[in-house]
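*Asks:* Here is a sequence with its predicted model. Questions after.
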Amino acid sequence: MIQAHAVRLFTERGYDATTVTEVAEAAGVSPMTVYRHFPTKEDLVLVDQHGQLVAERIAASPAAHPLVRRIGGALIGSAATLTGDDLTTDKQFLLARLRLMISTPALRARHLDNQYAFQQAIVEALGDDDTDPDAAFHAQAAASACLAALHTALVRWAEDEGRTELPALIAKALAAAFGDDMVEGGPVAAGDQPRG
């Protein structure tokens, strides 16, 4: 609830022009309560459960599959969960958060920190032998590359106001980076046909 009020106020008034005290007033709580749940102003926009959802999906995926397929499938699946047809309000909230992240310099800088933490969560979820430097390097490279494709898809999704389905955009970005057969079952983007 606090985060929803924060995103609404940041969108209406601007991120820099809105104080944490104003967010607390709108949410009907004290500023200390806000800080207890969101230690920084940036956290009011950036904190979410997406990383945990992706990590759970990766951990549940078959370990024999290629790293990119495991990570990409989890990114696509979690996006489908977060933006499903019956979640219009959640979809609008995600779009508003994403627009703030893209347009606000302080949030863009902090987002890079979050991306590193997200990458580490993915690497841990893969469950590879972290004592093997090569395996760790491969996992980090795969996670980083997949997150770059995710970022590209998220920016496009925000630019087109969420009209394109986010899972399809993520699949398209991953296919552009890694090939059409990146996801189990063939082409990843809805409506794509296998090529030659």
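*Replies:* Here it is on my side, so go on.

*Asks:* C-alpha from now on. contacts and neighbour counts both.
*Replies:* OK.

*Asks:* Would you mark the buried spots in the longest helix along the chain?
*Replies:* Taking DSSP state H as the criterion, the chain has its longest helix at helix 133-159. Neighbour counts over helix 133-159 (16 or more other Cα atoms under 10 Å) mark 136, 139-150, 152-158 as buried.

*Asks:* Show me what that helix is packed against.
*Replies:* helix 67-82, helix 88-103, helix 105-126, helix 166-178 (3 or more Cα pairs under 8 Å, 6 or more residues apart in numbering; DSSP states H and E).

*Asks:* how about the ones you listed, which one is nearest Ala24?
*Replies:* helix 88-103 (18.0 Å; Cα to Cα).

*Asks:* Give me the residues contacting the closest one.
*Replies:* The contact list for helix 88-103, computed with Cα atoms under 8 Å, 6 or more residues apart in numbering, reads 4, 7, 10-11, 15, 45-46, 82-84, 107-108, 111, 154-155, 158, 161-162.

*Asks:* And for stretch 121-136?
*Replies:* By Cα under 8 Å, 6+ apart, stretch 121-136 touches 51-52, 54-56, 58-59, 63, 67, 71, 139-140, 143.

*Asks:* second one coming, line it up with the first:
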Amino acid sequence: MEDRLSRLPLRERKKLRTRRAIQDHALRLFSEHGYDATTVEQIAAAAEISPSTFFRYFPTKEDVVVTDEYDPIMAEVIRDQPPELTPLDALRAMLREMLPQLYADDLEVIRMRLQLTADVPALRARTFESMRGTFELLSEAIGERTGRAADDSDVEAFSWAVLGVMQAALYRLIDGKVTYEELPDLLDRNLDFLARGCPL
């Protein structure tokens, strides 16, 4: 994944480094003092930026937890899969490529973000809202692979269905029903369940 990020223009790489630094300071403060007790001003001071700079990178305090660079990379990896793969197989290939890299590079950050999302109602609500952006990127990538418009009804239904089975796996992780080590297999099983028409 770092290789893909390194292809970004220099300006975008600098913005990404700043965004990550702000997020690292925020997560540390949330861990030390709690989410609700930590202010944007405290995060900005720790990151040695002004509050106005914080809001240029993150529109709300919730966004410093729910925002990451994964979605555009996910869409790029899906686009890069061989054209003969079905959309679901392209998604599976994307997960096989991305998850090991995410675990290697960002596992502790992912753990902290998911735990905060589980514990803070405002973050759960914001995470649900942010899924719209993920949905739009996924629909664009699937639309390109299938020769359809991103807002095609079938493409949109497929994209929401995929996000649904992936969220189901993540919530089992948050609820302690599976481990991080078991998550990749569960995601694959959920996508297979979707491919088979969700038989019950």
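*Replies:* It's in. None of the values given here were measured: they were computed from a predicted structure.

*Asks:* now what about the TM-score between them?
*Replies:* Between these two chains, after superposing, the TM-score reads 0.77 (TM-score structural alignment, normalised by the length of the first structure); 172 aligned residues with a Cα RMSD of 2.2 Å.

*Asks:* ok, back up a step: now which of the contacts of helix 88-103 of the first structure would you call buried?
*Replies:* In these, the ones that pass as buried (16+ other Cα under 10 Å) are 4, 7, 10, 15, 45-46, 82-83, 107-108, 111, 154-155, 158, 162.

*Asks:* mind checking how far the spatially most central residue of the first structure is from Leu82 of the first structure?
*Replies:* Centroid-nearest residue in the first structure, with Cα atoms, centre = their mean: His50, separated by 5.7 Å. Separation of His50 of the first structure from Leu82 of the first structure (Cα to Cα, to the nearest Å): 8 Å.

*Asks:* isn't Leu75 of the first structure right next to Ala55, touching?
*Replies:* No - the criterion here is Cα atoms under 8 Å, and Leu75 of the first structure misses it with Ala55 at 9.2 Å.

*Asks:* What lines up with the residue nearest to the centre of the first structure in the second structure?
*Replies:* In the second structure, the residue matched to His50 of the first structure (TM-score structural alignment) is Tyr70.

*Asks:* Against Glu2 of the second structure, how distant is Val77 of the second structure?
*Replies:* 13 Å.

*Asks:* Give me the more crowded residue out of the two.
*Replies:* Neighbour count, other Cα atoms under 10 Å: between Val77 of the second structure and Glu2, Val77 has more, with 20 against 9.

*Asks:* Which residue is the nearest non-sequential neighbour of that one?
*Replies:* Nearest non-adjacent residue to Val77 of the second structure, counting by Cα to Cα, 6 or more residues apart in numbering: Met94, 5.7 Å away.

*Asks:* May I ask which helix or strand encompasses the spatially closest residue to Thr134 of the second structure that is not a sequence neighbour?
*Replies:* Excluding its sequence neighbours, the residue lying closest to Thr134 of the second structure (Cα to Cα, 6+ apart) is Asp71, at 6.0 Å. Per DSSP states H and E, Asp71 of the second structure falls inside helix 70-80.

*Asks:* Tell me which other helices or strands that helix touches.
*Replies:* helix 87-119, helix 121-146.

*Asks:* Buried residues, the first one. List them.
*Replies:* By that I understand helix 87-119 of the second structure. Buried, per 16+ other Cα under 10 Å, within helix 87-119 of the second structure: 87-95, 98, 102, 109, 112-114, 116-117.

*Asks:* Val109 of the second structure matches what in the first structure?
*Replies:* Looks like Val109 of the second structure aligns to Phe93 there (TM-score structural alignment).

*Asks:* for Arg92 of the second structure, same thing?
*Replies:* By TM-score structural alignment, Arg92 of the second structure lines up with Gly72.

*Asks:* Confirm for me that that match is in contact with Ala148.
*Replies:* No - look at Gly72 of the first structure against Ala148 with Cα under 8 Å: they stay out of range, at 11.2 Å.

*Asks:* Asp89 is in contact with Pro83 of the second structure, correct?
*Replies:* No - using Cα under 8 Å, Pro83 of the second structure makes no contact with Asp89, being 10.4 Å away.
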